[in-house]
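> Pasting the sequence and the predicted model now:
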Amino acid sequence: MRPLAANPDVIRIGNCSGFYGDRLSAMREMLEGGDLDVLTGDYLAELTMLILGRDRMKDASLGYAKTFVRQLEDCLELAVDKGVRIVVNAGGLNPAGLTDKLRTLADTMGVAATFAHVEGDDLAPRAGELNLGTPLTANAYLGAWGIVECLQADADVVVTGRVTDASVIVGPAAAHFGWSRTDYDQLAGAVAAGHIIECGTQATGGNYSFFTEIADLSRPGFPIAEIRRDGSSIITKHAGTGGAVSVGTVTAQLMYEIQGARYAGPDVTTRIDSVALKQEAPDRVLVSGVRGEAPPPQLKVSLNTLGGFRNEMTFVITGLDIEAKAELAQKQMESWLPVRPAELSWTLSRTDRPDAETEEQASALLRCVVRDPDPNKVGRAFSNVAVELALASYPGTTFTSMPGNGSPYGVFTAGYVDAGEVPHVAVLADGTRVSVPPAADTLQLEEVDEPTLPTPIDSRSTRHASLGAVAAARSGDKGGNANVGVWVRSDEEWQWLAHALTVDQLRMMLPETAHLTITRTVLPKLRALNFVIEGILGKGVAYQARFDPQAKGLAEWLRSRHLDIPEEFLV
């Protein structure tokens, strides 16, 4: 095996993609911006697997992230010249097909590079026998050890399908340090580092609540994890790039899309409640103290199904009598439809204000969304009826779009299968197939007992103000659920937050959650609370149950809401 890094005790891993569609130039920026040992990219998300599934329906040779091919066409020679290995999950539903395409690309370019890939995650052909139904896509989340096999066989580029997001970072670290499969603390430390950098610039100031404190956010640099032999790491970025790496930006990404104190994966369960962060220098944050446990015996499976067809029309309602106008439009629309779709829902957004200085500020939006297995029921039979109301409804009737046909929508669900039922195969550059066995030691995932809360602060004068005046937050989607992580920056603020922001208080601040199940996790080392709100996203991102279907703005809505805050924190 060629060494992955010159330093036997540190491996420097950069990231150049946080999603399918991220900054195309990031690969070149990372390769030219400074020293790296490995460059990774995360291209997959729950919604992406549905998009790739639809690509594959049209052309069986597709099913991978096509933008990665363009990046490698631009940067393969540069990466090989600099000795930087590349590990990506861009293979999606077709890692073998993408790898073949890359070999052809390298031959055409005259670049001597070796390619390997990891497969076995695609369970769609066996979905029925595994009791997973009849989904369009069914992909188990594999771990890092197939990547390790590919790197130990000296692959320059490793392509995977649906591995966990952090695995593309854990694999190079495990290969470089020769970790065993039971080095749980080291593996967990690498998972924490991987989770921090896998979403790209979200670790360097993107989507950060206190963004106004960052001097230059015009073009944030992508993050780098300098992972050490003991599993600790330094999170940083290339010198001279925009954004910032701080305890705050790193905390924000740690809180993104987590479920609780235990972060389960196929190789290790990472204890998020053990993570300690320290600002070592400007743009350098130490991540240490991470503890790991044996992984659960089952693997999570991403299941995407075509749920039917969807359409919507949005009425613009201006001026006076907004509620009455909305009631009239709804009553007319529902009575005029020739056939009622299986699902029909209305949302009135009161974006209007009284005595407005512009027409737009005087207008509210009434949104009608329909879904049905039959595309005809949600096509022109629906949208044409809305337009037919134009001269027969409330005064000023108009719409935000022309009538159109419905479009297919997807439904995401999570399945679970025993790890032994899932093949995990590393296909090396010479065609050798190496089978990777599942974890021998496993541990059922259980909830962590709530830690002792800090002593409440003394009763003091308070002011009704926005939570965001004191706290930062980050939110995201997990199937039909959303998580909201909230944290503060001082011990005294933490003494207040831990007692003030209860589940009941959250329900009051976010009325849409009133009848949903909410679970709170306390993370004292991060001065953070994490809330998982079940079912707020309906049947997943592609279902588009809310106008913010990925719950990206949910945390900022919470920060804008008011509660009683000690005045001394509001200086």
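In hand now; what should we look at?
> Could you use CA atoms for every contact and neighbour count after this?
OK.
> Do a quick rundown of the helices in the stretch 1-150 of the chain.
26-33, 46-58, 66-82, 95-109, 145-152 (DSSP state H, counting those that start in this stretch).
> Reformat those into JSON lines and put mean neighbour count next to each item.
Converted to JSON lines, the helices of the stretch 1-150 of the chain look like this (neighbours: other C-alpha atoms under 10 Å):
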{"stretch": "helix 26-33", "mean neighbour count": "19"}
{"stretch": "helix 46-58", "mean neighbour count": "19"}
{"stretch": "helix 66-82", "mean neighbour count": "17"}
{"stretch": "helix 95-109", "mean neighbour count": "18"}
{"stretch": "helix 145-152", "mean neighbour count": "27"}
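> Ok, which of the ones you listed comes nearest Phe211?
Each of the helices of the stretch 1-150 of the chain has some distance to Phe211 by C-alpha to C-alpha; the shortest is helix 26-33, at 21.2 Å.
> Could you give the separation of the closest one from the chain centroid?
Offset of helix 26-33 from its chain centre (C-alpha atoms, centre = their mean, to the nearest Å): 23 Å.
> Pasting the second one now:
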Amino acid sequence: MTSAGRAVRIGNCSGFYGDRLAAAREMVEGGPIDVLTGDYLAELTMLILWKAKRKDPAAGYAKTFLTQVEQVLGTCLDRGIRIVSNAGGLNSAGLAAELAALAGRLGLHPRIAHVDGDDLIHRLDELQAAGHALAHLDTGRELAEAHVRPVSANAYLGGWGITEALRADADIVVTGRVTDASLAVGPAAWWHGWRPSDADIFDKIAGAMAAGHVIECGPQATGGNYAFFEEVTDRRYPGFPIAEIAADGSSIITKHEDTGGLVSPGTVTAQLLYEIAEPAYAGPDAVAHFDTLSLEQEGVHRVRIRGTRGSPPGDQLKVALNYEGGYRNTMTLVLTGTRIEEKAAWAVEQLTELLGGPDAFAEFDTRLLRFDKPDAPNNAEATAHLRVSVKDPDRRKVGRAFSNTVMELALGGYPGFHTTTPPSAESAFGVYWPTLVPAGEVEHRVTLPDGGVRVIPHSPVTAPSPAPGVPEPAAPPPPGATRRVPLGTIAGARSGDKGGNANVGVWTRTDDEYAWLRGYLTTARLRELIPEAAPLEIRRYELPNLRAVNFVIVGILGEGVASATRPDPQAKGLGEYLRSRLADVPESLLGS
């Protein structure tokens, strides 16, 4: 690409399947960009796309992407803006064909490429026969031991297939399951002419991975879901983010002028911590060491990321499997007034009798959620909820047979009985199974605009992937008077899901605050502050360059988002819950 050495401007228009439809048009029309990207895939999304493809074999991709492309394709072709997206999901070839048909109806002629090879669903028996156990990354259990049949199995590919397609002058590149950051890595490598053999290629890729990770979730990088939301003075809907990636892999995160939200070191830090584990952020093209990068405000709504060190990737690729877990149903009982716990206990006792006991289901889960206040000023504030969830392979058990039985308490249960919904039917749920396969078992393919197919070599492995660093021992808190205040008074947090695990990244805005935080927020302390995490494995990592501590709570979401019974199945509010807990914070950090 004849870029004259300038940074490539990569704009994001989607953070998930179902995100803001107008974002593509706003990104294209709002100012100059070189590449329009959109991220549509999550672990749960692959299951949703499988269900769509089961009904219609021609489906399996994110259909909303077609709507967005229809709004901007002509302008993108006129301005030379390339479009790169993982909206292909389980059927990137089908999406490419639909895009060609759409363009024909518009009288346009874009050059379209698609990337595939990630789909391993028909090779699972072959892989296991070859000695690959497909063991669960968290539990170590081998897939054969689970006696399940996955319905989707997709390896996470890297960015070089996208690069190859762009070098073949593709106007649109759609992929299946690539890593989210690959949507930035591929275009950056194309624009700057990076090659896998470059001496410093892993540092360059690592920098692009950091930028890609920041913008992949759209406005979460520009003030959305931001802990210190009082800093966001422009409360209009946030503008979607742009990464200006330079030839050395450093970047500036920004957004179009005259859009809402905020781009600051804080908003970028929050997104860097989102859904990560150890600071060594592994990908198929490199390992990006997030504990080496630095952030610097370089202007209004402009934050530079620099210094990201990279190392070679491992010789295995992560694979996301999903299988059908059975059926589930939930009924929520409302409890009002006094003696809430006694009423809840009576309701559970009656229900277990009427339903044949908790062992009548594969899983029987009850959760008492307290919202009530004593002497409440209105009826609503005097209520609590008892959530009763059941799961079973037999859909009849958990369907109306369950929910109708719950309603038998209407005239024979605790005083004030009512429910938040009428009796409901069962719904199917899926289970996520993360695993690894050798990279050599996966063929990364790109079908170019001229119809030719090229196989993309996997990134060279010249050293083993680094082991997670051992956290330094926590320092004692500074002496002096303390005040008991919510932890969020000085600490921000962002949380999210990775299968059955949740991560909570916590950071501060000053060095003194961080010196206290890293000593205070130990694994033992986190167990106290988040009681439901107490019996679980917790992994703790420090990122001093971001003034951050990151925790991974293993298994808090059960077997994954689709099967979780907790009220916040994606752990989106877990960080804010942690910030609400009281901590003894030094007076010296709180000011007057």
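Received the coordinates, thanks. Given the structure is predicted, the values throughout are model-derived calculations rather than measurements.
> TM-score for this pair?
Overlay of the two chains. TM-score (TM-score structural alignment, normalised by the length of structure 1): 0.98; 568 aligned residues with a C-alpha RMSD of 1.3 Å.
> quick one on the thing from earlier: would CSV of the helices of the stretch 1-150 of structure 1 with distance to Val268 of structure 1 be doable?
Output for the helices of the stretch 1-150 of structure 1, formatted as CSV (distance: least, C-alpha to C-alpha, whole Å):
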stretch, distance to Val268 of structure 1
helix 26-33, 29
helix 46-58, 21
helix 66-82, 28
helix 95-109, 24
helix 145-152, 12
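> Out of those helices, which gets nearest to Ile234 of structure 1?
helix 26-33 (17.0 Å).
> Now that closest one on structure 2. Mean distance?
Superposed on structure 2, helix 26-33 of structure 1 shows a mean distance to its aligned partners of 0.4 Å (mean C-alpha distance after the TM-score superposition for structure 1).
> In structure 2, which residues correspond to that helix?
Under TM-score structural alignment, helix 26-33 of structure 1 corresponds to residues 23-30 of structure 2.
> try stretch 48-64 of structure 1
Against structure 2, stretch 48-64 of structure 1 falls on residues 45-61 (TM-score structural alignment).
> now stretch 201-211 of structure 1
Going by TM-score structural alignment: stretch 201-211 of structure 1 matches residues 219-229.
> same thing with stretch 273-292 of structure 1?
So stretch 273-292 of structure 1 sits over residues 291-310 in structure 2, by TM-score structural alignment.
> Would you mind pulling the contact partners of that stretch?
202-207, 210-211, 249-255, 262-265, 268, 279-280, 286-290, 542-546 (C-alpha atoms under 8 Å, 6 or more residues apart in numbering).
> which among these end up buried?
The neighbour-count test (16 or more other C-alpha atoms under 10 Å) marks 202-207, 210-211, 249-255, 262-265, 268, 279-280, 286-290, 542-543, 546 as buried among these.
> So which of those residues are in helices?
Phe202, Asp203, Lys204, Ile205, Ala206, Gly207, Ala210, Ala211, Pro265, Val268 (DSSP state H).
> From Phe417 of structure 2, how far off is the residue mapped onto Thr314 of structure 1 from structure 2?
Counting by TM-score structural alignment, Thr314 of structure 1 lines up with Thr332 in structure 2. Thr332 of structure 2 is 11 Å from Phe417 of structure 2, where distance means C-alpha to C-alpha, to the nearest Å.
> And the strands in the stretch 201-350 of structure 2?
241-245, 251-255, 280-282, 287-289, 294-299, 302-306, 309-311, 316-336 (DSSP state E, counting those that start in this stretch).
> how about those in TSV, adding distance to Asn154 of structure 2?
Converted to TSV, those look like this (distance: least, C-alpha to C-alpha, whole Å):
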stretch	distance to Asn154 of structure 2
strand 241-245	27
strand 251-255	30
strand 280-282	17
strand 287-289	20
strand 294-299	33
strand 302-306	31
strand 309-311	24
strand 316-336	5
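> hey, which of those strands is tucked in deepest?
strand 241-245 (a mean of 29; mean count of other C-alpha atoms under 10 Å).
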